[in-house]
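>>> What follows is a predicted protein model with its sequence.
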Amino acid sequence: MRKPCVVAVCVMSLLLLIGLGLPGQSLAADERLAIGTASTGGTWYPLGGGVANMINKYVKGYHAAAHPSGASIENIRAVARKQDALALSMPDTAFYAYNSLDAFANKPVKEIRGLMSTYPIDIQFFALAKSNIKTITDLKGKKVAVG
């Protein structure tokens, strides 16, 4: 009876020592970074996912994940609340937040910083050829979808 217990203790000790000696993941967990984007049907959600993938691949000690959101205003507020570490925003919304204008009139967000520009933001309008809309002024009285 005593011999099997001694063997079991020796085997467990050996496995423990081998496990401690092997290189592997650090004992400290990676810091999690939430990235606010926009709706899943838009451009920002996959863009944020790409940024998260790059962080996960090249930046040790962090695990990033993009999540859908209500876009710029919601994203800046989430960063201000420290709910998100990173977020996408239109430049004008970031300007309004920093300078306490528009949606941020009562609560400026002075702690935000721009890290990078993603792409030039041009405004493009499309209409069906048969709609007879040729200029912006032709939109008067029409329903316009944005986003």
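Thanks, I have it.
>>> okay, CA-based contacts and neighbour counts for the rest of this
Noted.
>>> ok, Met90 to Leu17 distance?
Using C-alpha to C-alpha, to the nearest Å, we find Met90 at a distance of 54 Å from Leu17.
>>> Which of the two has more residues huddled nearby?
Met90 (14 against 11; other C-alpha atoms under 10 Å).
>>> which residues touch the closest residue to His63 other than its chain neighbours?
Spatial nearest neighbour of His63, excluding adjacent residues (C-alpha to C-alpha, 6 or more residues apart in numbering): Arg32 at 4.8 Å. Residues near Arg32 by C-alpha atoms under 8 Å, 6 or more residues apart in numbering: Tyr62, His63, Ala64, Ala65.
>>> and what of Ile136?
No contacts exist for Ile136 under C-alpha under 8 Å, 6+ apart.
>>> what about the residue nearest the centre of the chain, which SS state?
Centroid-nearest residue in the chain, with C-alpha atoms, centre = their mean: Ile35, separated by 1.6 Å. Assigned state for Ile35: strand (three-state reduction, DSSP: H, G, I helix; E, B strand; the rest coil).
>>> Quickly note the distance from the closest residue to Ser100 other than its chain neighbours to Thr93.
Excluding its sequence neighbours, the residue lying closest to Ser100 (C-alpha to C-alpha, 6+ apart) is Pro108, at 4.2 Å. Per C-alpha to C-alpha, Pro108 is found 11 Å from Thr93.
>>> before we move on, what about Ala66?
With distances taken as C-alpha to C-alpha, Ala66 is found 20 Å from Thr93.
>>> Would you mind telling me which of those two has more residues around it?
Neighbour tally, Ala66 and Thr93, criterion other C-alpha under 10 Å: the higher count belongs to Ala66, 24 against 17.
>>> Residues in contact with the host helix or strand of the more buried one: which ones?
In this assignment (DSSP states H and E), Ala66 forms part of strand 62-67. Strand 62-67 is contacted from outside by 30-38, 45, 48-49, 52-53, 55-56, using C-alpha under 8 Å, 6+ apart.
>>> here's the one I want to compare it with:
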Amino acid sequence: MKKTKKTMIVVAVCVAMIGLASAAMAGEVKLILATGGTAGTYYPYGGAMSKIWNSKIPGMNVTAQATGASVENVRLMNKDEVELALVQSDTIDFAFNAKEAFKEPLEKMAVVAVLYPELVHIVVRGDLDIKSFSGLRGKKIGVGAPGSGTEANFRQLMDVHRMSKDDVNTQYLSFAESADQFKDKRIDAFMVTGGVPTAAIMDVATQRDIKIL
């Protein structure tokens, strides 16, 4: 797919005060960076960022935490359970404006930086005659975890192509779960909104013939 999004690093509004208090009391700043699932891009990317911060900034101790990715990360931040998060750009808009998975505005955060573009990948079995999004009608598709940014993007694409939920057999699976079921031919396709490369896609490509729409 040609649809492109951005991954941003988001910081809790109160992070500066937390950092100063920690430094004053213990001589060390301890922060949690919410990332994503281990089969996506956020987790290894966040781990690499944490290592750089910890090695280059005296007294810095950042821990990369595996999560359900963007939507969960926003909620964790607004509950003061993490101080830093990797979040898909449109998920931030959804959170601030109470759209999609968010029933009320969540505003206890600020964007620090735009990190890299994300692509909407739709991976299909190579032995199936699927050449476009509309070709997914009647197929079993992994659409991301419930309430995830990927799942929201899938519903947006359904609207664009004038398709309803009855047109496809949706499976609410994480990237890792989608990869496992795809390899076992229990689903026909799966969707990933993520950077390049993405572990789940690399995993299935080594074992199955695939196409990316």
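Received the coordinates, thanks. Keep in mind the model is a prediction, meaning the values are calculated, not measured.
>>> TM-score, when you put one on top of the other?
Here the TM-score for the pair of chains, by TM-score structural alignment, normalised by the length of the first structure, is 0.74; 120 aligned residues with a C-alpha RMSD of 1.7 Å.
>>> on that earlier part again, helix, strand or coil: sort out the residue nearest to Ser100 of the first structure for me.
Per three-state DSSP, Pro108 of the first structure ends up coil.
>>> returning to that earlier point: and the residue nearest to His63 of the first structure, that's in a helix?
No: using three-state DSSP, the secondary structure at Arg32 of the first structure is strand, not a helix.
>>> so what corresponds to it in the second structure?
In the second structure, the residue matched to Arg32 of the first structure (TM-score structural alignment) is Lys30.
>>> Would you mark the buried spots in the strand ranked longest in the second structure?
Using DSSP state E, we find that the single longest strand of the second structure is strand 110-125. Within strand 110-125 of the second structure, the residues that count as buried by 16 or more other C-alpha atoms under 10 Å are Val111, Glu118, Leu119, Val120, His121, Ile122, Val123, Val124, Arg125.
>>> Excluding chain neighbours, give the residue nearest to the third one in space.
This points to Leu119 of the second structure. Closest to Leu119 of the second structure by C-alpha to C-alpha, 6+ apart is Thr4, at 4.8 Å.
>>> what's the distance between the one you found and Ala152 of the second structure?
14 Å.
>>> Give me the neighbour count for the nearest residue to Gly147 of the first structure once chain neighbours are set aside.
Excluding the flanking residues, the one nearest Gly147 of the first structure by C-alpha to C-alpha, 6+ apart is Gly42, at 7.8 Å. By other C-alpha under 10 Å, the residues close to Gly42 of the first structure number 12.
>>> One more: Ala85 of the first structure?
Neighbour count for Ala85 of the first structure, taken as other C-alpha under 10 Å: 16.
>>> Need the counterpart of it in the second structure.
In the second structure, Ala85 of the first structure lands on Glu83 (TM-score structural alignment).
>>> wouldn't its match be in contact with Leu31 here?
Yes: counting by C-alpha atoms under 8 Å, Glu83 of the second structure does reach Leu31; the two are 5.9 Å apart.
>>> just to confirm, which helix or strand has Gly36 of the second structure in it?
Applying DSSP H and E, one finds Gly36 of the second structure in no helix or strand.
>>> which residues does it contact?
Counting by C-alpha under 8 Å, 6+ apart, Gly36 of the second structure touches Tyr42, Tyr43, Gln65, Ala66, Thr67, Gly68, Ala69, Ser70, Leu86.
>>> Not counting sequence-adjacent ones, nearest residue to the last one?
In space, Leu86 of the second structure comes closest to Ile9 once its chain neighbours are excluded; the distance is 4.7 Å by C-alpha to C-alpha, 6+ apart.
>>> what's whichever helix or strand that neighbour is part of aligned against in the first structure?
Element membership for Ile9 of the second structure, per DSSP H and E: strand 4-11. Aligned using TM-score structural alignment, strand 4-11 of the second structure spans no residues in the first structure.
>>> how far away is Gly141 of the first structure from Asn75 of the first structure?
32 Å.
>>> between the two, which one's more packed in?
Asn75 (25 against 7).
>>> Now do the contacts for the aligned partner of Leu101 of the first structure in the second structure.
Alignment note (TM-score structural alignment): Leu101 of the first structure maps to Lys99 of the second structure. Counting by C-alpha under 8 Å, 6+ apart, Lys99 of the second structure makes contact with Asp93.
>>> And Lys99 of the second structure, how far from Tyr116 of the second structure?
24 Å.
>>> Met17 of the second structure now?
In terms of C-alpha to C-alpha, Met17 of the second structure sits 28 Å off from Tyr116 of the second structure.
>>> Gly19 of the second structure too?
Relative to Tyr116 of the second structure, and taking C-alpha to C-alpha, Gly19 of the second structure is found at 26 Å.
>>> Met202 of the second structure too?
19 Å.
>>> cool, Met49 of the second structure as well?
13 Å.
>>> now Ala34 of the second structure
If you go by C-alpha to C-alpha, the gap between Ala34 of the second structure and Tyr116 of the second structure works out to 17 Å.
>>> Report all helices and strands that the longest helix along the second structure contacts.
Criterion DSSP state H: the longest helix present in the second structure is helix 42-56. Helices and strands touching helix 42-56 of the second structure, by 3 or more C-alpha pairs under 8 Å, 6 or more residues apart in numbering; DSSP states H and E, are strand 29-34, strand 60-65.
>>> Okay then, goodbye and thanks.
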